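Peer 1: Sequence and predicted model, in that order:
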Amino acid sequence: MNRFGWVKSALAAAAVVACAVPALADETGLAAIHAQQRERGNKTCFVDHYHYGSSSGRATKKAAIASAIKSWADFTDFEYGSDWAHWGLASSKTVQCSGEGSSWGCDVNARPCRKGR
């Protein structure tokens, strides 16, 4: 029997744990710097920290809204992780658009939320 046979088992166990941890949550760790509260709908939201997104030059108002929401979600994902980047879960949302014809732009803002824990 090899004196270091346990090393192989320990490395295998460490690999399983390392792979499982990212699957549990996709957070950057920065969310902890903001006050958070549980809200209706089984979600946890930042108390007073908002994220913004914007768009311009879109062919329709619908496309401008979608682009602004994507901007909001992309930055929220970058800063806090995808757990926080769901517009559908966000709280205190505002959407303001302007334009006419085939040139629309929108600004959105909301407090990021994640499913409650």
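Peer 2: Looks like it came in fine. Residues are numbered from 1 along each chain as shown.
Peer 1: Going by C-alpha atoms from here, please, whenever you check contacts or count neighbours.
Peer 2: OK.
Peer 1: For the residue nearest the centre of the chain, give its distance to Val21.
Peer 2: Centrality entry for the chain: nearest residue to the mean C-alpha point is Ala85, 2.0 Å, by Cα atoms, centre = their mean. In this view, Ala85 and Val21 are 19 Å apart by Cα to Cα, to the nearest Å.
Peer 1: I figured the residue nearest to the centre of the chain was touching Thr76, is that so?
Peer 2: Yes. Ala85 is within contact range of Thr76, at 5.2 Å (criterion: Cα atoms under 8 Å).
Peer 1: Now do the shared contacts for these two.
Peer 2: Pro112 (Cα atoms under 8 Å, 6 or more residues apart in numbering).
Peer 1: OK, contacts around the residue nearest to the centre of the chain?
Peer 2: So Ala85 contacts Trp72, Ala73, Asp74, Thr76, Asp77, Pro112, Cys113, Arg114 (Cα under 8 Å, 6+ apart).
Peer 1: Comparison target below:
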Amino acid sequence: MRCARVAIIAISTLSVSAGAFADDTGFAYSHDLRKEGGRLCMSDHYHSGSGSGRSKAAAQASAARSWADFTNFEYGSAWARWSVARSKSVRYTKDASGWSADVDARPCRG
């Protein structure tokens, strides 16, 4: 019984620790960082995303999700909010099925 209790405590501790680390992988700190508007941002490192949709707004939203998904994968969710990213750029292309968008931005922690 005592071993089972120790195992449960160990597993609980590992899952809480893993959750805390999942939010910030630590890789962002290999880039030059600076404070901007109260947030910590990458100085000159950009991430890109692309997406498509029936409207420009839908294409941009899809591209922003793509940007956030990759940023989350690499740096963690603390860095993956398109709404707080800096130096954003969006390029649109119209085709027969709707719109495509390509986005670039510097991730910020926030």
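Peer 2: Right, received. Where do you want to start? Because the structure is a prediction, the values reported are computed rather than measured.
Peer 1: Just the buried residues of stretch 46-62 of structure 2, please?
Peer 2: By neighbour count on 16 or more other Cα atoms under 10 Å, the buried set for stretch 46-62 of structure 2 is 46-53, 56, 58-62.
Peer 1: for these, which one is nearest Lys94 of structure 2?
Peer 2: Distance to Lys94 of structure 2 across the buried residues of stretch 46-62 of structure 2 (Cα to Cα) is lowest for Lys56, with 8.7 Å.
Peer 1: distance of the closest one from Ala63 of structure 2?
Peer 2: Taking Cα to Cα, one finds Lys56 of structure 2 at 10 Å from Ala63 of structure 2.
Peer 1: joint contacts of the two?
Peer 2: Ala101.
Peer 1: which residues of structure 2 fall in strands?
Peer 2: Ranges of strands within structure 2 are 33-36, 39-42, 47-53, 86-95, 98-106, 108-109, based on DSSP state E.
Peer 1: Out of these, the one nearest Asp23 of structure 2 is which?
Peer 2: Here strand 108-109 is closest among the strands of structure 2 (Cα to Cα), at 10.4 Å.
Peer 1: Now the closest one on structure 1. Mean distance?
Peer 2: Compared with structure 1 after fitting, strand 108-109 of structure 2 has a mean deviation of 0.6 Å; criterion: mean Cα distance after the TM-score superposition for structure 1.
Peer 1: That strand corresponds to what range in structure 1?
Peer 2: Aligning strand 108-109 of structure 2 against structure 1 (TM-score structural alignment) gives residues 113-114.
Peer 1: which other residues reach the matching stretch?
Peer 2: Lys43, Thr44, Cys45, Phe46, Asp83, Trp84, Ala85, His86, Leu89, Ala90, Ser91.
Peer 1: which pair in those residues spans the largest distance?
Peer 2: Asp83 and Ser91 (14.2 Å).
Peer 1: Report the contact partners of Thr94 of structure 1.
Peer 2: Applying Cα under 8 Å, 6+ apart, the residues contacting Thr94 of structure 1 are Val108, Asn109, Ala110.
Peer 1: Ala85 of structure 1 matches what in structure 2?
Peer 2: So Ala85 of structure 1 corresponds to Ala80, using TM-score structural alignment.
Peer 1: Brilliant, that's me finished.
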